[in-house]
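Asks: have a look at this prediction, sequence included:
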Amino acid sequence: MTLSRTPPAGRLSWPAGIIVSVLLTFAGANAGDVRMRDDLNDKDRARVDAVTAPASDFSKPEPFEAMSAGATTSTATPNRDAFSQSLANLTNEGEQDFKVGNGLFKKLWVSSPSSTQASDGLGPLYNARSCQRCHLKDGRGHPPETPEDSATSMFLRLSVPARTAYEKALLADKTQLRIEEPTYGGQLQDFAVPGLKAEGLMKIDYADMPITLGDGTQINLRKPTYSVTDLGFGPMDPDVMLSPRVANQMIGLGLVEAIHPADILSGEDPNDADGDGISGKASWVRDPETREPVLGLFGWKASNPSIRAQSAEAFSGDIGISSPDIPAPYGDCTENQHECLAMPTGIQTNLGDSEAPDPVLDLVVFYARNLAVPVRRDVDDPQVLRGKKLFYEAGCASCHRPKFVTSRKTAQKEHRFQLIWPYSDFLLHDMGEGLADGRPVGDATGNEWRTPPLWGIGLTETVNGHTYFLHDGRARNLLEAILWHGGEAQSARDRVTEMSKAERDDLIRFLESL
């Protein structure tokens, strides 16, 4: 059995006789103290309630609407570097750390042994040689456009069902979020260092799904099917669950981390008590350091609680680089991959106990935490305002919650008490069978996904040169992304299909302004 790496000690070896206490009230027993904002006085509360109220007048922009991230918003020209700017209110000292972190984010790691000792330790199995390789220009990844396309940033997550009482207890207790494939680990590694085979190649087959809109317009969606070929370490478990992932854009992460948990939890309605068909629920995970339950905020299924945890997982799982938080120099290699475990590592004792010792992880996290959100465009354009009204009327704002005000107590002063417009509730929602990957992770079922933020979505083509959306890039434009919505979003999706072409154009124009 191979377990996912939730605790910071890396891959775990558990005593066979361990007794795991199943916490049936994991979230409820620990969430009470974060369900009320403790950072606001009465005056602040009134201000927050006023500025975060839903829009009602669509004849003009709301106050401060153009500044999507408050005082942190970047007003730089929206070009290909639009997602790579630092917070507008960052100090000179912070700007220096941001630039150093940017260099480390782009750093190309090499296999061991190497003459460049500060850069070796790659793999031995990996998906990318740098953080930038997945988050292209700090933006959105995409699936391969042809079978030969290597300029992509997409991989397959792997796991198997919990079969034993012990494994089920680990998942119920949140000691683990998933059970990894016994031989191939948590994700398929399609690259390897010299002298070692890669794990395999992802194969995608698309089938056309014709859709007829209310006005008779014909749309062809493409439905993907995933498989793995050229396996390098023998057969996979027959019950393996495959889930594709493209890299998310990086902007505004520090501000998401600065949202008070109470504001996210206020949107929960797991039993649809209000009868609106929307049943968002929080993702609860264990903090890697304290082992206490905290909100999951990051990743397609909200399985990571912090930027640091997400970054350490990416260093280990994507690049095969150990860090102080996950000191596993063999990355995602499993105990069944003997050739992988026989390869040299990049640990240099004179530099530290991991391949990316402090302050490397600190600086990369600082960089990720302080990437700015670009200023909105055309907020007063009549077509954009009409599209915004349709966005609300269709019910899109029920999950893509427009506004929050960040906590006054968040660690970094630049993030404090900012009115931000991420257009997400950061909760898990059932998106229907069409988008289901069938792979549960923590609190997220195989049908559930975290609502992705929409800020910056209109600049995807400018920054990344494509318009592929959703967790696996199957949607080739924003309309296709909407048409894939199901489950809790079915009603909103159906309202869009019933719109006239002019109305759909207005809606898309609004999204492109974000």
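Replies: Perfect, thanks for sending it. Residues are numbered from 1 along each chain as shown.
Asks: can we go C-alpha only for contacts and neighbour counts from here?
Replies: Will do.
Asks: contacts for stretch 322-329?
Replies: Residues from elsewhere that reach stretch 322-329, judged by Cα atoms under 8 Å, 6 or more residues apart in numbering: 8-11, 121, 309, 312-313, 315-316, 320-321, 330-331, 345-347, 353-358, 361.
Asks: and what of stretch 146-155?
Replies: 127, 133-135, 141-144, 187-189, 202-203, 244-247, 472.
Asks: what does stretch 376-387 give?
Replies: 58-61, 65-68, 503-511, 513-514.
Asks: alongside the first one, take a look at this:
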Amino acid sequence: MKIPASFLLLCGLTLVPGSPVTAFETPADRKARIVASTQDFGAAEPHEHLQGGSGTNRSRFDRNAFSLPSAALSFEERGDFFLGNGVFDRAWVVAPSSTLASDGLGPLFNARSCQGCHVKDGRGHPPAPGDGNMVSMLFSLSDAHGNPDPVYGLQFQDQAVPGMAAEGKVRVRYRPVPFTYPDGTTVMLRKPVYTPDAALSDGVALNPRIAPPMIGLGLFEAIPEAAILAHADPADADGDGISGRAHWLAGAGGRVLGRFGWKATEGTIRDQSAVAFHNDMGLSTSLFPAPHGDCTAAQTACRGAIHGDENDGPEVTDDLLDLVTFYAANLAVPARRDVDDRDVLAGKELFYKARCTACHVPKFATAADAPRERRNQLIWPYSDFLLHDMGAGLADATPTGGAEAAEWRTPPLWGIGLTEVVNGHTFFLHDGRARSLEEAILWHGGEALTARDTFAAFRAEERAKILRFLESL
């Protein structure tokens, strides 16, 4: 039965346009209804251009498009946002230093600041072929069981403080992989091959990661757990070939739903921020109090180096961690462009027709008990935040935690059309191998193979319209 709108309003709930709320609905029914909720492709849906809800950035679509505070923040909250921005941009230095609030870097690290990887709060990129300068890309390390390297740890660090050697450099080259459309057109894809200049332990492999965009993270956190789980179908009970599953993590209060990172390996923005401080910069927090970051027992020089946690406190205090977390939670999502353009609408219809929306779920409503600036929002992230098997072509060499090598969290698509404007490149996927959105689609396999093949079977002008739609996000 349909629940009366008056009852919803009395309960303080928000009606989601185009997605009526019903009672006694099975998760499978709800999944099918939400995915198929858009029926009219002749015009943009209500509020569709405000893909980040009321906090959407409606004014800046230049290089700073990903760096603006949510429009829903109060004057006081904007102050905390800009303080957090200062910590996010802070270049940490080697201990001991006269700048006590900024020392403790390393001893091994990948970047001196959060901004060092998340340039302009946007998407990272791989190094040029033959170049070992990773900049906004790093490599996690794991064996066939998901365990870290016993010598190098969880992450391969390519930088070190003075007087200490880095773990090494990784150089990349690309092997050409041709893809031929049914119409005879051939596109040359590229598959990366990585060569470290250090010997990893037996069975341990490099798994590449470019820095993902920072926008809208707080809205991810505000989606009710049940709304995400409604799309999970780990046994493929409906037989559609798509079996997204939740990545459950161990937390202090029990299991936590993974929402963040390429493999959904973190459940909260605060946890994700603390992990980055620990692994990327070698900085301690109350969540990861070890003063030497990812140094292993085998790295005695690293563990014996001077650190910056005065009075046995963390190098990144809880106040600083909270500010960075608030900043990351409230970076505004840019508004859609050209939502009523005829080709964009046609591309949207084809995107739905190819069933890309089975994983890239267009919209969610945030929870009524989320923080004030993020509650009861209709948002359009184009993700289900679940793990999916994307096939051998995109697989890591080894698993990461509870995620198998070929499993990836569906990456949100909002903001993807501004990548070149913000970051000056169009490198996509977890390792930046795709040089365009078209190449990114053609690499889809596993559960996404049918959608990829449907895209490939479209006429060239239809494929161009799908790309035009993606560029509008």
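Replies: Yes, it's here. Since we're looking at a predicted model, the values are computed, not measured.
Asks: fetch the TM-score of the aligned pair.
Replies: Structural agreement between the overlaid chains, expressed as a TM-score with TM-score structural alignment, normalised by the length of the second structure, amounts to 0.93; 452 aligned residues with a Cα RMSD of 1.7 Å.
Asks: so of the contacts of stretch 146-155 of the first structure, which ones are in strands?
Replies: The subset of those located in strands under the criterion DSSP state E comprises 202, 203, 244, 245, 246.
Asks: any of the residues you listed buried? List them.
Replies: When burial is judged by neighbour count using 16 or more other Cα atoms under 10 Å, the buried members of those are 202, 244, 245, 246.
Asks: where does the corresponding residue of the second structure for residue 339 of the first structure sit: helix, strand or coil?
Replies: For residue 339 of the first structure, the aligned position in the second structure is occupied by residue 301, per TM-score structural alignment. Reducing the assignment at residue 301 of the second structure to three states with DSSP: H, G, I helix; E, B strand; the rest coil gives helix.
Asks: in space, what's closest to residue 301 of the second structure - neighbours in sequence excluded?
Replies: Counting by Cα to Cα, 6 or more residues apart in numbering, residue 301 of the second structure lies nearest to residue 164, which is 7.7 Å off, once chain neighbours are set aside.
Asks: corresponding residue for the one you found in the first structure?
Replies: Under the alignment (TM-score structural alignment), residue 164 of the second structure pairs with residue 196 in the first structure.
Asks: I figured its match was touching residue 338, is that so?
Replies: No: the pair residue 196 of the first structure and residue 338 does not pass the contact test of Cα atoms under 8 Å, sitting 10.6 Å apart.
Asks: so which residues of the stretch 101-250 of the second structure form helices?
Replies: Remark: helices assigned in the stretch 101-250 of the second structure by DSSP state H, counting those that start in this stretch are 217-222, 225-229.
Asks: now those helices in CSV, with mean neighbour count and distance to residue 338 of the second structure?
Replies: Converted to CSV, the helices of the stretch 101-250 of the second structure look like this (neighbours: other Cα atoms under 10 Å; distance: least, Cα to Cα, whole Å):
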stretch, mean neighbour count, distance to residue 338 of the second structure
helix 217-222, 23, 23
helix 225-229, 16, 28
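Asks: I'd like those as TSV, with distance to residue 424 of the second structure appended.
Replies: Supplementary listing: the helices of the stretch 101-250 of the second structure in TSV, determined by distance: least, Cα to Cα, whole Å:
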stretch	distance to residue 424 of the second structure
helix 217-222	22
helix 225-229	33
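Asks: nearest to residue 373 of the second structure, out of the ones you listed?
Replies: Proximity to residue 373 of the second structure (Cα to Cα) singles out helix 217-222 among the helices of the stretch 101-250 of the second structure, at 9.5 Å.
Asks: what packs against the closest one?
Replies: Taking 3 or more Cα pairs under 8 Å, 6 or more residues apart in numbering; DSSP states H and E as the contact definition, the neighbouring helices and strands of helix 217-222 of the second structure are helix 269-281, helix 318-329.
Asks: could I get these as JSON lines with mean neighbour count and distance to residue 358 of the second structure?
Replies: Formatted as JSON lines, the entries for these read as follows, by neighbours: other Cα under 10 Å; distance: least, Cα to Cα, whole Å:
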{"stretch": "helix 269-281", "mean neighbour count": "22", "distance to residue 358 of the second structure": "26"}
{"stretch": "helix 318-329", "mean neighbour count": "21", "distance to residue 358 of the second structure": "26"}
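Asks: for residue 414 of the second structure, which of the ones you listed is the nearest?
Replies: From those, taking Cα to Cα, the stretch that ends up closest is helix 318-329, at 15.4 Å.
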